[in-house]
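Engineer: Starting from these lines, generate the structure:
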Amino acid sequence: MSERQTNRPLVLAAVMLTMFMGAIEATIVATAMPDIVADLGGFSLYSWVFSAYLLMNAATVLIYGKLSDIFGRRPVLFAGIFIFLIGSILCGFAVSLEQLIVYRFIQGIGAGAIMPVATTIVGDIYTKEERAKVQGYLASVWGISAVSGPAIGGLLVEFVSWRWVFWINVPLGIISVIILFLYLHEKVEKKKPEIDYIGTILFLISVSAFMYLLVEAGKTAYTVPLLAAGIISLVFFVIHERRTPAPMIPFHLWKVRPILIANVVSLTTGVMLIGISTFLPTYVQGVMGESATVAGFTLTAMSIGWPLASSLSGRLLLSAGYRTTTLIGGAALLAGGLMFVFMDPSFGPWWAAASSFVTGVGMGLTSTAFIVSIQNSVDWHERGAATASNMFMRNIGNTIGAALLGGVLNSRLAAYLQNEPDAPASLSVDSINQLLGEGEGMTGKARLILSEGLTSSLHAVYWVVFFFAVVSFVLLLFLKKGD
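Structural biologist: The predicted structure follows:
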């Protein structure tokens, strides 16, 4: 980077705005989803709206990082933002949930560039001594976006239209591109491209096959061929990654125990995170009967707990050590998971918000400690790859979680309606569309049965979330005091 020409404060502001646009996407869409399915229908495809975005994000995040080393940060980030905005505009014009899912694929392809390349730009233009302070600014973006996302989403849904949840990205993206175009100047050293195309394709086939099986929960006629395709492509992916000189995932880093545990726990907490952020608004609106705004604020509670705990995590690491800090975080995840398991509609949205807050504390303590530990466990020349592997595993956890928990919800709800003797024959999983649309055109009996079915099904989802909290805590016990 040429610091003499680059206007660092303006570039930092543009990078933070770009990261805000990417970070706000998950919570703002989750808040709007009940109204989206009420308008477009297709509740059985609910989780695919998240899975499509997360899959392409996870599949492309490491590739964009390598492309930015070859072609420069600016053109690669611009390309990512452009694709992301095209996807956002199309999402706002969707007339069916199937269309929305396709457009979310496009949005996810662009989103893969935003976080890694934006973070790399900051590393390029600031010295080692300055980065610690600047990373604090970047961390605040996550807190601000997480707190404001559900609130903005709820207000847009209630007073304008759910379509603006996607269109709001357009002015943010355009402003970022203009500032970066005018004030970011870089000297690019031409390098021979070393992009792991084969590994990317094998990975994408494997994850897509497994995710489709999880979402459909055995209801597809192609279960056996899909399972075979997933396993075979995964095996070849691992073999290829071990042999290629420029692997998509550097497996040798996983031999370092703190990195291994941090990455596996990031995957399990990623499942928890998507389970709560995706399905809590549905519970608050569909079961508790609250508005989209109230549902958004219950998610905001987690977003308040997270940055507060992240700032506390730094102090705890110095005073109590890494193992103690992560175990306290793991205990908070257990407590939050239990609160969701015991949540009852009569408890009201305050219980949902408190459960979110406690879970957010656990996420903040563990995620911050993981990054510090990973960066301390490797030399400088591997620090970027090691940090990216943790981000990658969190993304994969989100992707698997959206598919797995969507499958649990759909199968449990279908089983409940099938086994309920008083359920009208017309009721199905997609009848939830009407329930989330305030039950218009439904009898009181049908509304009650659907509400009870949704309660039972979401309860099963939260049991799975708690299971992953237990797994996370058990894995953290394997850390030693010296790690």
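Engineer: from here on, contacts and neighbour counts on C-alpha atoms
Structural biologist: Noted.
Engineer: Check the secondary structure at P421 for me.
Structural biologist: Put simply, P421 is coil when judged by DSSP: H, G, I helix; E, B strand; the rest coil.
Engineer: ok, it to S457 distance?
Structural biologist: Distance, P421 to S457, by CA to CA, to the nearest Å: 17 Å.
Engineer: what do you get for L77?
Structural biologist: In this view, L77 and S457 are 41 Å apart by CA to CA.
Engineer: More neighbours: which of those two?
Structural biologist: Higher neighbour count among L77 and S457: L77, with 28 against 20, using other CA atoms under 10 Å.
Engineer: sec struct for that one, please.
Structural biologist: Following three-state DSSP, the label given to L77 is helix.
Engineer: Grab the nearest non-local neighbour of K481.
Structural biologist: Nearest residue to K481 in three dimensions, chain neighbours excluded: R323, at 5.9 Å (CA to CA, 6 or more residues apart in numbering).
Engineer: One more sequence to fold, the one below, so I can look at both together:
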Amino acid sequence: MDSEKQSPPNGNPPADRAAAGPDAAVAEANASTSKGWRFWAVFPALCITTLLAAVEATVVSTALPVIVHEIGAGEEYVWILNAYLLTSCAFMPLLGQLADIWGRRYLMILVVVLFALGAGIAGGANNLAMMVAGRAIQGIGGGGVNFIIQLIICDLVPLRERGNYMGILFLFFTIGTAMGPFIGGAIVERASWRWVFYINLPIAGAALVLHLLFLQVKYEKKGTLGEKLRRIDWIGNILLIAAVVSVLIALSWGGTRYPWGAAQVVVPLVLGLVGLVLFHLYETAPWVAVPILPERLFTRRTPAAGLVIAFLDALLLFWVTYFFPAYLQAVKGQSPIESGVNFLPTSIISVLTGVVCGVVLSKTGRYRPMHFLAFGFQSLGLGLFSCLNSETPKAEFIGVQVLFALGIGFLIASNLPAIQADLPDKDASVSAAAFNFMRGYGGIWGVSVPAAIFNARCDAEAWRVTDLAVRQHLTNGRAYGFVASSVQAGTAGMSPEAQAQVTDVFTQSLRMTWQVGLAFSLLGFFLVFVEKEIVLRTTLETEYGLKENEGEGKRAKGDVEAAKSTDLSDETK
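Structural biologist: Modelled structure (predicted):
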């Protein structure tokens, strides 16, 4: 079927509604109700909860060196970051099943509580084990918060309108991520680092109160506790979590703690990849009644392409988020705070673009042009990043940043609707969970892959440095860790000649890093050709919408009965 003429799987084109029978009329009567005060009471609560997860995404980065020193984390400090990233990704499909079994309201309250609990444990940590445990719990809550917010939007507004509200939520997310480094720096300078985590508690408390008061959504309580527990795909979840953990261990150790060819890296990486294959095979088995990632998500070409695009988008976002500041610090010689300020255009431009694209998507219903533009701008930006060096003027590297940020923005509001366009509304939970899982998994690779490329290239280019003591810092996987120290204490003892040589090594290594990133972006561009341009539904069929008061319920019931009566009369005639 041609792209513009493709119909959604559970909707009917306007011209065909009259012939679609009573079910279509009933569905439209249910879905066409206007947004009342209940919706506008829920939406601010979602925005504040988004802010909660967003601040945590970046606030720890500024305070990390102090935290590592205070608790004696040593070389294992990376797990303070990885534990959060790991659980926020690996538990996503499980949360998707729980949302369908126990409803959205209770799960939202649970993930906010888990987020606050994890923050409290991390804030009170006196050793690495306690810190990692707190961050792992916090990651389940943080990932769950982002997922449930998206899912509630899917339950409350038709597919065609979701871009508008997703864009607004991402605006709050960007405000939080932009505030994070400054909040973290201010806390470390003026108070204890523990308040980096404790600051989440009052925000979580406010979010909980708002959700308890206003998040009144439908939920059909059916089945005993035992029946509900049996609906969970326990084996699938265990296989997936174990595989993701194994891959993350390999990516965390590879090129840093151990060489990439060492058994400590190869074995967990192979086990993780094999585990993912076994997980996929198990999920397609006929005896799996409710798989966590149903096969239909990957056999329909548009959802499948959209999920891979989500993976690549997150991979490239993390790629640039970690390595553009490395360019600013290691090549341009800026301080961490200066590089943070100069990186703000990426956050600001991407979200403003996302908000505008959300409106355009709602007006036009077309997502493929946005996806082409997204990877076109990202590819252009990554290609130009490889031309940057120590002599590049500020206006130029800011302008290149803007190009990449535009590409990120085009996907913010259009990626998830594209995935859901060829799936019924009843798949909102599993599709949103798969989307967030793929983005989280892309983030894991988006940190590890460019770090491996950068370190390996620095190893190969280290011969340029004549000072043997400095050269040692650039080899054996230590180059990325040397970036910060070379900007701060490291350059103090270097000769101007050594500083110039180190800058040259970093420039050459970053060039290769950007070029590999460009290859991933071009892959995303060609994947857009796989997608179909499917008509975005303007109706909504869900059992998890807002609860109605008695008067609203009677009016809605009357609309449905009237729709049925009209169809029966038409059939009689």
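Engineer: still on that earlier bit, count the residues that sit near the corresponding residue of the second structure for the residue nearest to K481 of the first structure.
Structural biologist: Here R323 of the first structure is matched to R368 in the second structure, going by TM-score structural alignment. By other CA under 10 Å, 21 other residues sit near R368 of the second structure.
Engineer: Equivalent analysis for the one 5 residues further on, please.
Structural biologist: For L373 of the second structure, the tally of surrounding residues (other CA under 10 Å) stands at 18.
Engineer: what do you get for D379 of the first structure?
Structural biologist: Residues near D379 of the first structure, counting by other CA under 10 Å, number 10.
Engineer: same question, G407 of the first structure
Structural biologist: Neighbours of G407 of the first structure using other CA under 10 Å come to 26.
Engineer: Can you give me the neighbour number for the corresponding residue of the first structure for I398 of the second structure?
Structural biologist: Using TM-score structural alignment as the criterion, I398 of the second structure maps onto A353 of the first structure. A353 of the first structure sits with 22 neighbouring residues when counted by other CA under 10 Å.
Engineer: who's in contact with A353 of the first structure?
Structural biologist: A353 of the first structure makes contact with 297-302, according to CA atoms under 8 Å, 6 or more residues apart in numbering.
Engineer: run the last query once more with 7 Å
Structural biologist: Contacts for A353 of the first structure were tallied using CA atoms under 7 Å, 6 or more residues apart in numbering; they are 298-299, 301.
Engineer: how about it, secondary structure?
Structural biologist: Under three-state DSSP, A353 of the first structure comes out as helix.
Engineer: wait, doesn't V37 of the first structure sit right on F43?
Structural biologist: Yes - counting by CA atoms under 7 Å, V37 of the first structure touches F43, with 5.9 Å between them.
Engineer: who touches both of the two?
Structural biologist: Counting by CA under 7 Å, 6+ apart, the residues touching both V37 of the first structure and F43 are N433.
Engineer: host element of the closest residue to A63 of the second structure other than its chain neighbours?
Structural biologist: Counting by CA to CA, 6+ apart, A63 of the second structure lies nearest to G184, which is 5.7 Å off, once chain neighbours are set aside. Element membership of G184 of the second structure, judged by DSSP states H and E, is helix 162-190.
Engineer: Can you list the buried residues in that helix?
Structural biologist: For helix 162-190 of the second structure, the neighbour count (16 or more other CA atoms under 10 Å) marks 162-185, 187-188 as buried.
Engineer: ditto for stretch 54-61 of the second structure
Structural biologist: Buried positions in stretch 54-61 of the second structure, judged by neighbour count with 16+ other CA under 10 Å: 54-60.
Engineer: Stretch 190-197 of the second structure: end-to-end distance?
Structural biologist: End-to-end span of stretch 190-197 of the second structure (CA to CA): 15 Å.
Engineer: let me redo that: stretch 412-432 of the second structure
Structural biologist: End-to-end distance of stretch 412-432 of the second structure (CA to CA): 14 Å.
Engineer: how near is I371 of the first structure to L273 of the first structure?
Structural biologist: As for I371 of the first structure, its distance to L273 of the first structure is 17 Å (criterion: CA to CA).
Engineer: can you check G437 of the first structure too?
Structural biologist: To L273 of the first structure, G437 of the first structure is 26 Å away according to CA to CA.
Engineer: Which one of these two is surrounded by more residues?
Structural biologist: L273 (22 against 18).
Engineer: can you list the residues that contact stretch 65-75 of the first structure?
Structural biologist: By CA under 7 Å, 6+ apart, the surrounding residues in contact with stretch 65-75 of the first structure are 76, 116-117, 121, 188, 190-191, 193, 195.
Engineer: how far out from the middle of the chain is that stretch?
Structural biologist: On the basis of CA atoms, centre = their mean, to the nearest Å, stretch 65-75 of the first structure sits 24 Å off its chain's mean C-alpha point.
Engineer: and that stretch, which residues are buried?
Structural biologist: For stretch 65-75 of the first structure, by 16+ other CA under 10 Å, it's 65-70, 72-74.
Engineer: Quick one: map D425 of the second structure onto the first structure.
Structural biologist: Taking TM-score structural alignment, the alignment pairs D425 of the second structure with W380 from the first structure.
Engineer: burial measure for its match, as a count.
Structural biologist: 11.
Engineer: What's V15 of the first structure aligned with over in the second structure?
Structural biologist: Alignment note: V15 of the first structure maps to L46 in the second structure; criterion TM-score structural alignment.
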